[in-house]
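Peer 1: Sequence first, then the predicted structure, then my questions.
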Amino acid sequence: MSNLHSIISVAKQAIEIEYKAIQNLIPLVDEEFANAVNCIYQSKGRVIITGIGKSAIIANKIVATLNSTGTPAIFMHAADAIHGDLGTIQEEDVVICISKSGNTPEIKVLVPLLKNGPNKLIAITSNKESFLGQQADYVLNAYVEKEACPNNLAPTTSTTAQLVIGDALAICLLELKGFSSSDFAKYHPGGALGKKLYLRVSDIAATNQKPSVTPDTDIKQVIIEISEKMLGVTAVIDQGEIIGIVTDGDIRRMLNKYDNINGLTAKDIMSVNPKWIEADAMAVDALDRIESYGISQILVKDNDQYAGVVHLHNLIKEGII
């Protein structure tokens, strides 16, 4: 038990140290940060991000975030840069160099080579007075008092701070570019996230059968229609308009209510004013309505015409839930 308490205590302490370090970054965001953002925004090139060790891993993450939010970015490893990868940098690119100390041997070799070109250099460092800090055109202060590591050695708090600064950069650029959710969808077409952003109700309804009966359809035929179309529901259509819905729940309630179902028709058991959604609505909106109404399926309309059904199972299958 004491071992468990010790683990919990150490974990909470690590989180607390990093939490405080992130809070301490807020007053460090100043005009220089804003000028660095404007430098990237006004550039006609890409953002080249470089670093060594754990900072290189953070650089990769920031590159991914920038690319996914509309700012073209490329990772360049600081060690590889001096062995040919400097050719990655084009004339109008902006270079971001990440280093906690700003004084590592690789950085001291790389920075003068970067300064030989026309590119603006942005530093993300915990030491503004470092070699990197002194040489950079803009310095983004990622100062941390100590690492979460009890030996104050393993990069933990410092890499978290670098990541947060990178995220802040990306979000500022996103805002300046007016990057919308539809833009985001273009860069995230795969997976559940992409589907939430681009999949529409019509896309799902088109894959389903389209159960329908008239108000005077015999109840046995209604049951057959629901069974064959395998959506647990059928729309009741009169002169092209949806006037009701019959669900498998309506069928069960009918069987409990009537000993003899001969002569019954759809209009005798249908629910009027059924829930529906427009075909061009987002699939995630269909999920919201299904959940809010406490139902399993919802009818679809396209220009006031019956266009099909979306079932909760469809949304689960597509990964919307």
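Peer 2: Right, received. Where do you want to start? Numbering: from 1, shown residues only.
Peer 1: going forward, measure contacts and count neighbours with C-alpha atoms only.
Peer 2: Will do.
Peer 1: how near is the spatially most central residue of the chain to Leu66?
Peer 2: For the chain, the residue whose C-alpha lies nearest the mean C-alpha position (C-alpha atoms, centre = their mean) is Leu193; its distance is 5.4 Å. Counting by C-alpha to C-alpha, to the nearest Å, the separation of Leu193 from Leu66 is 17 Å.
Peer 1: cool, and Asp288?
Peer 2: Asp288 sits 30 Å away from Leu66, taking C-alpha to C-alpha as the criterion.
Peer 1: With neighbour numbers in mind, choose between those two.
Peer 2: Here Asp288 and Leu66 are set side by side on neighbour count (other C-alpha atoms under 10 Å), and the busier one is Leu66, at 22 against 11.
Peer 1: could you measure the nearest residue to that one once chain neighbours are set aside against Asn67, distance?
Peer 2: Nearest non-adjacent residue to Leu66, counting by C-alpha to C-alpha, 6 or more residues apart in numbering: Ala170, 5.5 Å away. For Ala170, the distance to Asn67 under the criterion C-alpha to C-alpha works out to 9 Å.
Peer 1: And the two? Which one has more around it.
Peer 2: Shown here are Ala170 and Asn67; by other C-alpha under 10 Å, Ala170 has more neighbours (22 against 17).
Peer 1: mind listing what the more buried one touches?
Peer 2: Residues in contact with Ala170 (C-alpha atoms under 8 Å, 6 or more residues apart in numbering) are Ile62, Thr65, Leu66, Thr69, Thr71.
Peer 1: can you rerun that using 10 Å?
Peer 2: Taking C-alpha atoms under 10 Å, 6 or more residues apart in numbering as the contact definition, Ala170 lies against Val37, Ile62, Val63, Thr65, Leu66, Asn67, Ser68, Thr69, Gly70, Thr71, Val164, Leu176.
Peer 1: and the fifth one, which of the three is it?
Peer 2: Read it as Leu66. Taken by DSSP: H, G, I helix; E, B strand; the rest coil, the conformation at Leu66 corresponds to helix.
Peer 1: then this one, side by side with the first:
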Amino acid sequence: MNLVNNITLTAKKVLHSEAEAIAKLADFIDEDFENCVEAILQIKGRVVVTGIGKSANIAQKIVATLNSTGTPALFMHAADAIHGDLGMIQPEDFVICISKSGNTPEIKVLVPLLKRKGSQLAALVSGKDSYLAQNANFILNAYVEREACPHNLAPTTSTTAALALGDALAVSLLEARGFSSADFANLHPGGSLGKRLYLMVEDIYGQNQAPSVRENASLKEIIIEISSKRLGATAVVKDNTAELVGIITDGDLRRMLNKFDNLEGIQAADIMTPSPLTIEPDHYAAEALAIMQEKNITQLIVTKSGKFEGFVHLHDLLKEGLV
């Protein structure tokens, strides 16, 4: 067997092994897990997540997930805790200690100190009979049979399982709190993710010009309006009102050339697309993007109670990083 085949088989074996271990975690969600979630919901302080070695790396990720989903949390390295950082923990805090074995020397030193602080302690462990598990208020069972490492030494499957269980905890807390997409947006104002959750059509369409013509506008007026406003389209409104009745795009003009032999006397009403797609200013910009993508169009008319307001263009959404 060549080297490439060996690499492929090894990679697949690791992924299958870790996937199987995560699937088995579902069988370990028990009353202790439920009680742990309920206890965290009642605390007045923060969730402090600690660990050592690779478990410390996982702890940092869980802290980030908790903070971003409405549960205030902070990270404390287990080794640093016994050299001064223990002072960051208050009695009203809740501590989650991550350790595969639950028997490492640093953990054995740390646990009595945590209990002296008066904080509740959850053990996220692979060994339910370990020192850590036996001295915790709650056990979050992350048992794995073996690591994906062929020597069963390097933390691989165990850290993946701990991370997955941390996600399960964070999402359980999120749902129990009724944490909404609006709450999520408040914590993620930057980047495209945040903008999808808070950017409204009214925030962006006003920067564009608002091309419009009346129903009886001439072909010359239509072309000048589309060309001068540079959006590739114009709205068609009822005479002397802003009531929207149609849209004319560059594509409509091209189709007109095939439809009419004589262009003299053509008016907007003759070539417009009636009842065009629209969106209200108080809708999310992401909704406008979804409509454009579904209908394969590049601009969308903005209306308020049927009255023409302006256009939102695909380029606006690109500039905002939504695409």
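Peer 2: Good, I have the coordinates. Please read all numbers here as calculations on a predicted model, not as lab measurements.
Peer 1: rewinding a little: the residue nearest to Leu66 of structure 1 falls within a helix, correct?
Peer 2: Yes: following the definition three-state DSSP, Ala170 of structure 1 is counted among the residues of a helix.
Peer 1: Mind telling me what it corresponds to in structure 2?
Peer 2: Mapped onto structure 2 by TM-score structural alignment, Ala170 of structure 1 lines up with Ala170.
Peer 1: before we move on, what about Tyr19 of structure 1?
Peer 2: Aligned counterpart of Tyr19 of structure 1 in structure 2: Ala19 (TM-score structural alignment).
Peer 1: gap between that match and Pro276 of structure 2?
Peer 2: Separation of Ala19 of structure 2 from Pro276 of structure 2 (C-alpha to C-alpha): 48 Å.
Peer 1: again with Pro155 of structure 2
Peer 2: For Pro155 of structure 2, the distance to Pro276 of structure 2 under the criterion C-alpha to C-alpha works out to 58 Å.
Peer 1: repeat for Thr104 of structure 2
Peer 2: Distance of Thr104 of structure 2 to Pro276 of structure 2, given as C-alpha to C-alpha: 67 Å.
Peer 1: likewise Lys304 of structure 2?
Peer 2: With distances taken as C-alpha to C-alpha, Lys304 of structure 2 is found 14 Å from Pro276 of structure 2.
Peer 1: Overlap of the contact sets of the two?
Peer 2: Where contact means C-alpha under 10 Å, 6+ apart, the residues bridging Lys304 of structure 2 and Pro276 through contact with each are Leu244.
Peer 1: Under a three-state scheme, what state does the residue nearest to Lys44 of structure 2 when sequence neighbours are not counted occupy?
Peer 2: Of all residues not flanking Lys44 of structure 2 in the chain, Glu92 sits nearest, at 5.8 Å (C-alpha to C-alpha, 6+ apart). Each residue gets one of three states, and Glu92 of structure 2 gets coil by three-state DSSP.
Peer 1: what's around Glu92 of structure 2, how many residues?
Peer 2: Using other C-alpha under 10 Å, Glu92 of structure 2 has 16 other residues around it.
Peer 1: can you give me the helices for the stretch 51-200 of structure 1?
Peer 2: For the stretch 51-200 of structure 1, helices defined by DSSP state H, counting those that start in this stretch occupy the ranges 54-68, 78-81, 105-115, 131-135, 157-177, 181-187, 191-198.
Peer 1: Show me which parts of the fourth one are buried, residue by residue.
Peer 2: Of the residues in helix 131-135 of structure 1, those buried under the neighbour-count criterion (16 or more other C-alpha atoms under 10 Å) are Phe131, Leu132, Gly133, Gln135.
Peer 1: Equivalent analysis for the third one, please.
Peer 2: Going by neighbour count (16+ other C-alpha under 10 Å), the buried part of helix 105-115 of structure 1 is Glu106, Ile107, Leu110, Val111, Leu114.
Peer 1: Distance to Met1 of structure 1 added to the helices of the stretch 51-200 of structure 1, as CSV?
Peer 2: CSV is the format used below for the helices of the stretch 51-200 of structure 1 (distance: least, C-alpha to C-alpha, whole Å):
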stretch, distance to Met1 of structure 1
helix 54-68, 34
helix 78-81, 46
helix 105-115, 46
helix 131-135, 48
helix 157-177, 29
helix 181-187, 47
helix 191-198, 40
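Peer 1: closest to Glu145 of structure 1 out of these?
Peer 2: Distances from Glu145 of structure 1 to each of the helices of the stretch 51-200 of structure 1 were compared using C-alpha to C-alpha; the shortest belongs to helix 157-177, at 8.7 Å.
Peer 1: dump the residue contacts of Val246 of structure 1.
Peer 2: Counting by C-alpha under 10 Å, 6+ apart, Val246 of structure 1 touches 212-213, 222-223, 226, 232-236, 266-272, 274.
Peer 1: Buried among those residues? Make that a ChimeraX selection.
Peer 2: Buried residues among the contacts of Val246 of structure 1 (16+ other C-alpha under 10 Å), as a ChimeraX selection:
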select :212,213,222,223,226,232,233,234,235,236,266,267,269,270,271
